[in-house]
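Asker: below are the sequence and a predicted model; questions follow.
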Amino acid sequence: MTHLGNPGASGNSVYATSQEGLKASGVLKTAETDRPHQDGPAPERSPASGRSAAGVLGNGWARLLLGLLLPAAVLAAWQWSTSAGLFSSVQLPAPGAVVEAAVDLIQRGELAQHVAISTQRVLLGFAFGAALGLVFGALIGLSKVADVLLSPTIGALRAVPSLAWVPLLILWMKIGEDSKVTLILIGAFFPVFTTVSLALRHVDNNLVEAGRAFGLKGVKLLTTVQLPAVVPAVFSGLRLALAQAWLFLVAAELIASSMGLGFLLTDSQNNGRTDRLLLAIVLLAIIGKITDALLGVAEKWAVKRWA
């Protein structure tokens, strides 16, 4: 019989004892017990290569190459349409013209500044917005009183378009960095808040009761039992929030900004520089994908560690 220990005895923390007890009782499973048993037949393999389709898709480099097929096809179609004269250079510059615009901005020392300031704004707004979303999501997900008091107001604020906040933020915070980061914060807050609050409402009551039986309550119960149970949902909210932060960046950089990819986008539109406009779009897509991939790596680590 597994000895669970006495939570009240000296030298044994409630946290350690409860973790051992929950694992011994089968409520919290170890990583080994969570792994599915492969009792079924082996996947069908190709007689020519000896590899299954699932095995090929499981290879990181193969997935990367397959994921690049569609962008390569779009790039080829883009080049063909401009070479065939289907669009004018103002409507759709050739890929080479966009590369030349990037080289020109690099030589001027402007492109790195645009990328750096936009990335800084997004990361700051995302960090603060995600933290607030996690706090309020946990509060509403765990407290029926907070749900009744706060959910209607937060739900109404979520329906306000991003551009509607711009004049108010300028009035309150002027045209500095605070107003821009705050707008991105607003965009990042709601996806995390929504996913965390909904996920915590659906945590298995058996998990919660088992944690309480081993002396866990309040913050320790939240961090030991409830949050680990909703790790996948939390990271889904974080990834949505990061994408939303990049979307709100363009609106944020409309606030009298002189630097950033959002500024480059709108300034290029006003000056008829479609090559720079497309460059800004491509950079937003690439950097957004890179940050999402980094968050995906953190998600895999967190799921293996806690879920």
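Answerer: Arrived safely.
Asker: all contacts plus neighbour counts: C-alpha atoms, from now on.
Answerer: OK.
Asker: now the most centrally placed residue in the chain: how far from L278?
Answerer: Most central in the chain under Cα atoms, centre = their mean is R239, positioned 1.7 Å from the mean C-alpha point. Note on R239: its distance to L278, by Cα to Cα, to the nearest Å, is 25 Å.
Asker: got it, and A213?
Answerer: Here the criterion is Cα to Cα. By it, A213 lies 59 Å from L278.
Asker: ok, V225 next?
Answerer: Distance from V225 to L278, by Cα to Cα: 47 Å.
Asker: and stretch 160-171, end to end?
Answerer: 17 Å.
Asker: for stretch 248-268, same thing?
Answerer: The straight-line separation of the ends of stretch 248-268 (Cα to Cα) is 19 Å.
Asker: what strand or helix carries the residue nearest to the centre of the chain?
Answerer: Using DSSP states H and E, the secondary-structure element containing R239 is helix 231-252.
Asker: that older thread, go ahead and confirm the residue nearest to the centre of the chain touches D292.
Answerer: Yes: in terms of Cα atoms under 8 Å, R239 counts as a neighbour of D292; the distance is 6.5 Å.
Asker: list the contacts of L198.
Answerer: L198 makes contact with 137, 141, according to Cα atoms under 8 Å, 6 or more residues apart in numbering.
Asker: quick one: which helix or strand includes it?
Answerer: Using DSSP H and E, L198 sits within helix 177-201.
Asker: how far off centre is that helix?
Answerer: The chain centre lies 11 Å from the centre of helix 177-201; the measure is Cα atoms, centre = their mean, to the nearest Å.
Asker: that one to helix 231-252, inter-axis angle?
Answerer: Interaxial angle, helix 177-201 versus helix 231-252 (axes from the mean of the first three to the mean of the last three Cα atoms, to 10 degrees): 160 degrees.
Asker: below is an additional structure, to be compared with the one above:
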Amino acid sequence: MNPESMTARRGRLAPLQATFSWRLIGPLILMALWQLASQFSWVDSMTLPSPATVGQTFWRLIEDGRLLPSIQVSAVRAFTALLFGAVIGVVLALCAGLSRIGESLIDGPLQIKRAIPTLAMIPLFIIWMGIGEATKVTLIMFSVLIPVYINTHAALRGVDARYIELAETLKITRWTFIRRVALPGAMPGFFTGLRLAVAHSWTSLVVVEQINATSGIGYLMTRARAYGQTDIIMVGLVLYAVFGLLSDSAVRTTERKVLSWRNTLGR
């Protein structure tokens, strides 16, 4: 790699690193207030352990081999459901956004599903699919699918009519239209939906892992609740929060790179 390209690459990475650093200020202030509240006994340590205590518990769980396997199981569940949900959501949005027949068949049922909380369907999915991994991943996937579909579909419907007219004038193929016009036009909406989907994947994971689970972060939290181990519960909550923040930051970084042609405020 020549020096010019290395300099350009560092120039692109610097704003991203600076943005991520600024986003850490809020969580760090929250941690400091939490530590002060514990240090000055504004909160009961049995009710809310201090960040220092949570950190010690975190390392203890790593050393005794309980935490890392649980993190791996939870991450696989969340990202598997996120992948399937995002892909299915985009495909359904394309079918509904590019065809009147597709919209008639797809949009109505998905709007009905949107009105039904996915977590309210847990008893039904347990009856249908049991309490294994398939149920957990499917429930998270349905939570992910809806925001991706809604935002991608809305972006498709908002594609400038002039581009559609130009495509018709040039008589390009359907696949070329999808690849050159529809997908680029839907990208901003897709990334908005993906950011919401990432948040939904972790919030849904918190619930499904505490229902008849035998592994994962939620399982550790459920066992800790039975024994009154508040510090372990807080470790789980902090991990969910950290994974959510890192996932959102990864999506935002990818969005900036993919949509670098946009010049929008605050990005």
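Answerer: Happy to help now that I have it. What you see is a predicted model; the values in this text were computed from it and never measured.
Asker: overlay them and tell me the TM-score.
Answerer: The TM-score (TM-score structural alignment, normalised by the length of structure 2) is 0.86; 250 aligned residues with a Cα RMSD of 2.0 Å.
Asker: ok, A213 and L278 of structure 1, which is more surrounded?
Answerer: Neighbours per residue, other Cα atoms under 10 Å: of A213 of structure 1 and L278, the larger number sits with L278, 20 against 13.
Asker: hmm, what's the outermost residue in structure 2?
Answerer: Within structure 2, T169 marks the point farthest from the mean C-alpha position, 39.6 Å out by Cα atoms, centre = their mean.
Asker: list the contacts of that one.
Answerer: Taking Cα under 8 Å, 6+ apart, we find T169 of structure 2 in contact with no residue.
Asker: aligned counterpart of it in structure 1, please.
Answerer: Under the alignment (TM-score structural alignment), T169 of structure 2 maps onto A213 of structure 1.
Asker: how much space separates that match from L139 of structure 1?
Answerer: Look at A213 of structure 1 and L139 of structure 1: by Cα to Cα, they are 22 Å apart.
Asker: equivalent analysis for A245 of structure 1, please.
Answerer: Plainly put, A245 of structure 1 is 23 Å away from L139 of structure 1 if you go by Cα to Cα.
Asker: out of the two, which sits in the busier spot?
Answerer: Under the neighbour definition other Cα under 10 Å, A245 of structure 1 and L139 were set side by side, and A245 has more, 29 against 19.
Asker: now the more buried one: how far from A112 of structure 1?
Answerer: In terms of Cα to Cα, A245 of structure 1 sits 20 Å off from A112 of structure 1.
Asker: and for K304 of structure 1?
Answerer: When K304 of structure 1 is compared with A112 of structure 1 (using Cα to Cα), they lie 36 Å apart.
Asker: name the residues of stretch 271-278 of structure 1 that are buried.
Answerer: In terms of neighbour count (16 or more other Cα atoms under 10 Å), stretch 271-278 of structure 1 has its buried residues at 273-278.
Asker: and the aligned partner of Q72 of structure 2 in structure 1, how far is that from A31 of structure 1?
Answerer: Using TM-score structural alignment, the partner of Q72 of structure 2 in structure 1 is A116. Applying Cα to Cα, the value for A116 of structure 1 to A31 of structure 1 is 39 Å.
Asker: ok, V181 of structure 2 - contacts?
Answerer: By Cα under 8 Å, 6+ apart, the contact list for V181 of structure 2 reads 163-164.
Asker: what's the counterpart of it in structure 1?
Answerer: Under the alignment (TM-score structural alignment), V181 of structure 2 pairs with V225 of structure 1.
Asker: quick one on the thing from earlier: from the buried residues of stretch 271-278 of structure 1, which is closest to V56 of structure 1?
Answerer: Nearest to V56 of structure 1 among the buried residues of stretch 271-278 of structure 1 is L278, at 34.1 Å by Cα to Cα.
Asker: so that closest one touches E100, yeah?
Answerer: No: shown here, L278 of structure 1 and E100 do not form a contact pair, counting by Cα under 8 Å, at 11.9 Å.
Asker: so the equivalent of V99 of structure 1 over in structure 2 versus F191 of structure 2, what's the distance?
Answerer: With TM-score structural alignment as the matching criterion, the partner of V99 of structure 1 in structure 2 is G55. When Cα to Cα is the yardstick, G55 of structure 2 and F191 of structure 2 sit 33 Å from each other.
Asker: neighbour count: those two, which is higher?
Answerer: The neighbour comparison of G55 of structure 2 against F191 (other Cα under 10 Å) goes to F191, with 21 against 17.
Asker: skipping adjacent residues, who's closest to that one in space?
Answerer: Here the nearest residue to F191 of structure 2 in space, its sequence neighbours aside, is E255; by Cα to Cα, 6 or more residues apart in numbering that works out to 6.4 Å.
Asker: what number of residues lie near the counterpart of the one you found in structure 1?
Answerer: E255 of structure 2 maps onto E299 in structure 1, with residues paired by TM-score structural alignment. For E299 of structure 1, the neighbour count with other Cα under 10 Å is 19.
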